[in-house]
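In: please find the sequence and the predicted model below.
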Amino acid sequence: MPENAATLLTQVQDRIAKACTIARREPADVTLIAVSKTHGADAILPLLKAGQRVFGENRVQEAAAKWPALKDQFPDVQLHLVGQLQSNKAEDAVVLFDAIHSLDRPSLVAALAKAMDKAGRRVPCFVQVNIGAEEQKGGCALADLPALLEQARGAEIPLAGLMCVPPADIEAAPFFALLDKLARDHGLEGRSMGMSGDFETAIMLGATHIRVGTALFGGRG
């Protein structure tokens, strides 16, 4: 992690503010998730000290190894799971995370509902949509979205919104616009979309949560 963590954070915040100005939105309506996957505590601490409080991790096991100690120092941190979640890790995820961005199949709905009941804790979830119909990616197929949302609501899983990862090397805007429309059609407030290279576009098309790693941390840890 470069020593100028505060500078990098300010640069990203400035980009958010400029995009919000163009979109006639308030920067406070966009949550910056600093994606700290593969980065250790020594890389995360400078951002924490610079004031960043929402972080994202891809793997339950990695997050469990490094975040409890960090949360002891910074108890107001919010931790989001932004990577794929195996059903057998649902219990751990419900205990550790404050939001889950990768709910994408009926079996995971069942596992999360059971885990939330056991923990006595309801964790807001974004339903991940396979917005580009890519076989290699996780996410709910567009045709299956209404049924999955109905199942999640029936299981009393709090739905924060929808999440997507557009296809690489293709203009992201149409996919962001589609996710925004799907969220509106289904009465959902959250849109988790946009990363380091395209979050301005995502903000202009309705993103409420952006997942930024490289612009804050540089390369992988």
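Out: It's in.
In: only C-alpha atoms from now on, for both contacts and neighbour counts.
Out: Fine.
In: where do the helices sit along this structure?
Out: 5-23, 41-49, 60-73, 90-96, 106-119, 145-154, 173-185, 199-204, 214-217 (DSSP state H).
In: so which of the ones you listed is nearest Ile33?
Out: Minimum separation from Ile33 across the helices of the chain (C-alpha to C-alpha) falls at helix 214-217, 10.2 Å.
In: ok, back up a step: most packed of the helices of the chain?
Out: Across these, averaging neighbours per residue (mean count of other C-alpha atoms under 10 Å) puts helix 199-204 on top, at a mean of 23.
In: which helices and strands sit right next to that helix?
Out: Other elements packing on helix 199-204 under the criterion 3 or more C-alpha pairs under 8 Å, 6 or more residues apart in numbering; DSSP states H and E are helix 5-23, helix 173-185.
In: thinking again about what came up before, and the helices of the chain: which comes nearest Met163?
Out: Short answer: helix 173-185, nearest of those by C-alpha to C-alpha, at 7.6 Å.
In: between that closest one and helix 145-154, how big is the angle?
Out: 50 degrees (axes from the mean of the first three to the mean of the last three C-alpha atoms, to 10 degrees).
In: comparison target, given below:
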Amino acid sequence: MTLASVQSRIDAALAAAGRSAGAARLIAVSKQQPLDRVEAALIAGHRLFGENRVQEAAGKWPDLRTRYSGVELHLLGPLQSNKVNQALGLFDAIQSLDRPSLAQKLASAVQKRGHCPMLFVQVNTGEEPQKSGVIPDNADAFIQQCRSMDLTISGLMVIPPLDEEPTLHFALLAKIAERNGIGELSMGMSADFETAARMGATYVRVGSAIFGDRAQS
């Protein structure tokens, strides 16, 4: 599969669901990918990318951004509290807001900077103990807690359990978003991005289907 074919499949899924073209944006997940593959996507005109680790992004993207204008970068992986300031300097969106202590750190840092990236609350819809994210029963209260700190929550993000039907998790995320007045939904990866696009995703996160297998760290 290629970047162009993934985009075509997203477009077809949106059309089949009666959604407008461009309603779901493609995040090319470039974590642990060789630089030449990432640059190939940039040369092809793609500008929206996702990384899982602050340190990896810091070693890759400042230089790329000097050579390719208009890049938008999202943090998809867990954010350690001691890397908040570095993350705010690197990312246009943080999709892994998942605990009160991180919200407090972000609120303090954002107040000092006077600028806040897009923030997504990660919801652990499968309630998997090994996975980050607030559980669904706590999501409403956590969103309100973030808002009470003057953090604007732009979206919700989910990574469904591998062995479960993703549509159930996508539908649950959409319900949480609707009742909290949240418009952005980050859901769907290489195996299920078309389903996510049909079910209301505004961002889909695709890595291996675009770039091939990741480099081993």
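Out: Sure thing, it's come through. Predicted model, so just to flag it, every value in this text is computed and none were measured.
In: JSON lines for the helices and strands packed on helix 199-204 of the first structure, including distance to Gln52 of the first structure?
Out: Below are these laid out as JSON lines (distance: least, C-alpha to C-alpha, whole Å):
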{"stretch": "helix 5-23", "distance to Gln52 of the first structure": "8"}
{"stretch": "helix 173-185", "distance to Gln52 of the first structure": "25"}
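In: out of those, which is closest to Leu81 of the first structure?
Out: helix 173-185 (19.3 Å).
In: where does the closest one end up in the second structure?
Out: Using TM-score structural alignment, helix 173-185 of the first structure lines up with residues 167-179 of the second structure.
In: my read is that Ala119 of the first structure contacts Asp92, right?
Out: No: the pair Ala119 of the first structure / Asp92 is not scored as a contact, 9.8 Å apart, by C-alpha atoms under 8 Å.
In: now do stretch 24-40 of the first structure: everything it contacts.
Out: 16-17, 20, 44, 52, 54-59, 62, 66, 80, 203, 207-213, 216-217, 220-221 (C-alpha atoms under 8 Å, 6 or more residues apart in numbering).
In: what range in the second structure matches that stretch?
Out: Against the second structure, stretch 24-40 of the first structure falls on residues 18-34 (TM-score structural alignment).
In: buried residues, that stretch. List them.
Out: 19, 23-33 (16 or more other C-alpha atoms under 10 Å).
In: now the end-to-end length of it.
Out: Using C-alpha to C-alpha, to the nearest Å, the end-to-end distance of stretch 18-34 of the second structure comes to 37 Å.
In: so what's the residue mapped onto Ser190 of the second structure from the first structure closest to, chain neighbours aside?
Out: Taking TM-score structural alignment, Ser190 of the second structure has Ser196 as its aligned residue in the first structure. Among residues not flanking Ser196 of the first structure along the chain, Val212 sits closest, at 5.0 Å (C-alpha to C-alpha, 6 or more residues apart in numbering).
In: and that neighbour, how many neighbours?
Out: 23 (other C-alpha atoms under 10 Å).
In: kindly state which residue of the second structure is aligned to it.
Out: Per TM-score structural alignment, Val212 of the first structure is aligned with Val206.
In: Glu51 of the second structure versus that match, what's the distance?
Out: To Glu51 of the second structure, Val206 of the second structure is 11 Å away according to C-alpha to C-alpha.
In: aligned to Lys71 of the first structure, what sits in the second structure?
Out: In the second structure, Lys71 of the first structure lands on Arg65 (TM-score structural alignment).
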